[in-house]
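Participant: sequence-free structure coming up:
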């Protein structure tokens, strides 16, 4: 009887967790639905290069700032990263984009871990919070690594990881597994004027998972 009750509690917690995920996704997606078309024009690759082309000493700050504020307002990340590649080349441009994307992930993770826990308990109850902890303890690294190339999901998953108190070092390593391929793939595409956006997207989407697998394997071998 107790086992059955525990199982039903787990199912209820998962439903509550899913509701929180959908709610966060709606909140993050709302600015895209309202202002997305305008910001796509405002911060397109060509517009960014034209605006920042004469200020290379400071353009990297603009790129990082845009990638970070994507947590709050709709910013076309891939266009910003491609502009960094055009301005600074694939290596430095990719490095600048990596810094911006990592900072965005850390802000979402840190703010949710520090301030979001009471709100999550109020919205989905202790069962939902515990279910989130179990999910991110078992599969959090895969979720974080695989979500980086998708719209909206990186912000949502970063916040969920913070709410679930996913270990900080694991979150950072998983995030880097997804961020680095994304940053350097689109910076390279911008620099060389790649006319194969689908190939760039496929590389950014598929590389994070084997990278995270290698990191996990190395960590497992290093653990006595």
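Facilitator: Yep, that arrived. Since this is a predicted model, take the numbers as computed values, not measurements.
Participant: contacts and neighbour counts: CA atoms only from here.
Facilitator: Fine.
Participant: In this structure residue 141 contacts residue 212, no?
Facilitator: Yes - at 7.5 Å, residue 141 counts as touching residue 212 under the criterion of Cα atoms under 8 Å.
Participant: list residues touching both of these two?
Facilitator: Listed as contacting both residue 141 and residue 212 by Cα atoms under 8 Å, 6 or more residues apart in numbering are residue 174.
Participant: Give me the most central residue, the protein.
Facilitator: In the chain, the C-alpha nearest the mean C-alpha coordinate belongs to residue 154, at 2.6 Å (Cα atoms, centre = their mean).
Participant: State the distance from that residue to residue 107.
Facilitator: Distance, residue 154 to residue 107, using Cα to Cα, to the nearest Å: 12 Å.
Participant: next one: residue 212
Facilitator: Per Cα to Cα, residue 212 is found 21 Å from residue 107.
Participant: can you check residue 213 too?
Facilitator: On the measure of Cα to Cα, residue 213 and residue 107 end up 25 Å apart.
Participant: following the helix or strand containing residue 25, which helix or strand shows up next?
Facilitator: Per DSSP states H and E: residue 25 is located in helix 2-42. On the C-terminal side of helix 2-42, the closest following helix or strand by DSSP H and E is helix 45-52.
Participant: and that next one, what other elements does it pack with?
Facilitator: Counting contacts by 3 or more Cα pairs under 8 Å, 6 or more residues apart in numbering; DSSP states H and E, helix 45-52 packs against helix 77-111.
Participant: and the helix it packs on, which residues are buried?
Facilitator: Across helix 77-111, burial judged by 16 or more other Cα atoms under 10 Å covers 77-110.
Participant: okay, pairing it with this:
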């Protein structure tokens, strides 16, 4: 488990560095993203859809304000197309990270963790804890990308990763898209309440999941 935490923290630092760099350079800030989507909204729905998908897709490499993008995109596109764009862009980022780390992650991991036994321990730990992490990854920025890369690196079967990803992502994007579609610039309360509610539910899920894992491990060790 220690090796798993070590690797995930290292990956989180890498992703966080892109976020910090982007903020320092003034690129992909929440204000910029908001301005881009609003400008695209003055042109065509297709422009908004392409921008939302593109922004969410590059979240794999540069951290972006996901919830803001989904809510604003759905405001201009409506629920159905906003939800489709949100799921499409998120899927590109998640499955792209999985594929990249499936192909090259093992070699990179071997250079960081030279002990084969520790790498095996990490795979076993992620096999046990990974499903919960993937489903609840939307509770915090960067975690969705980290868990997707970990799934590929540890060679979790794709269908298994996709199923857990869908369980966590479909309701999250669905609620955010619906809230955005019924919000207006004069009344943004649905979007605000949805954002607060989503994070509250996700963090509550983490709390329940952690308690469940601790109880299970205590029972097994007894």
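Facilitator: Looks like it came in fine. Just so it is clear, the structure is predicted and the values come from calculations on it, not from any experiment.
Participant: TM between them?
Facilitator: With the length set by TM-score structural alignment, normalised by the length of structure 2, the two chains reach a TM-score of 0.80; 196 aligned residues with a Cα RMSD of 2.3 Å.
Participant: Could you tell me how many residues sit around whichever residue in structure 1 pairs up with residue 170 of structure 2?
Facilitator: Correspondence of residue 170 of structure 2 to structure 1, assessed by TM-score structural alignment: residue 180. The number of residues packed near residue 180 of structure 1 is 22, by other Cα atoms under 10 Å.
Participant: now do residue 182 of structure 2
Facilitator: 17.
Participant: ok, now which ones touch the counterpart of it in structure 1?
Facilitator: In structure 1, the residue matched to residue 182 of structure 2 (TM-score structural alignment) is residue 192. The contact partners of residue 192 of structure 1, taken as Cα under 8 Å, 6+ apart, are residue 86.
Participant: buried sites along stretch 107-126 of structure 1?
Facilitator: For stretch 107-126 of structure 1, a neighbour-count test (16+ other Cα under 10 Å) marks 107-110, 112-113, 116-117, 120, 124-125 as buried.
Participant: er, stretch 205-220 of structure 2 I mean
Facilitator: Under the neighbour-count criterion of 16+ other Cα under 10 Å, stretch 205-220 of structure 2 has 205-206, 209 buried.
Participant: Other residues contacting it?
Facilitator: So stretch 205-220 of structure 2 is contacted by 132, 136, 139 (Cα under 8 Å, 6+ apart).
Participant: Next, format these as CSV and append distance to residue 174 of structure 2 and neighbour count.
Facilitator: Compiled in CSV, the contacts of stretch 205-220 of structure 2 are given as follows (distance: Cα to Cα, whole Å; neighbours: other Cα atoms under 10 Å):
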residue, distance to residue 174 of structure 2, neighbour count
132, 20, 19
136, 15, 26
139, 15, 21
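Participant: Closest one of the residues you listed to residue 23 of structure 2?
Facilitator: Nearest to residue 23 of structure 2, judged by Cα to Cα, of these is residue 139 at 21.1 Å.
Participant: Report how many residues lie close to the closest residue to the closest one other than its chain neighbours.
Facilitator: Leaving aside its sequence neighbours, residue 139 of structure 2 sits nearest to residue 202 (Cα to Cα, 6 or more residues apart in numbering; 4.9 Å). Neighbour count of residue 202 of structure 2, defined by other Cα under 10 Å: 19.
Participant: Which position in structure 2 pairs with residue 28 of structure 1?
Facilitator: Going residue by residue (TM-score structural alignment), residue 28 of structure 1 aligns to residue 15.
Participant: Could you double-check that its match sits in contact with residue 59?
Facilitator: No - Residue 15 of structure 2 is beyond contact range of residue 59, at 9.4 Å (criterion: Cα under 8 Å).
Participant: out of the contacts of stretch 205-220 of structure 2, which are inside helices?
Facilitator: Members of the contacts of stretch 205-220 of structure 2 lying in helices (criterion: DSSP state H): residue 132.
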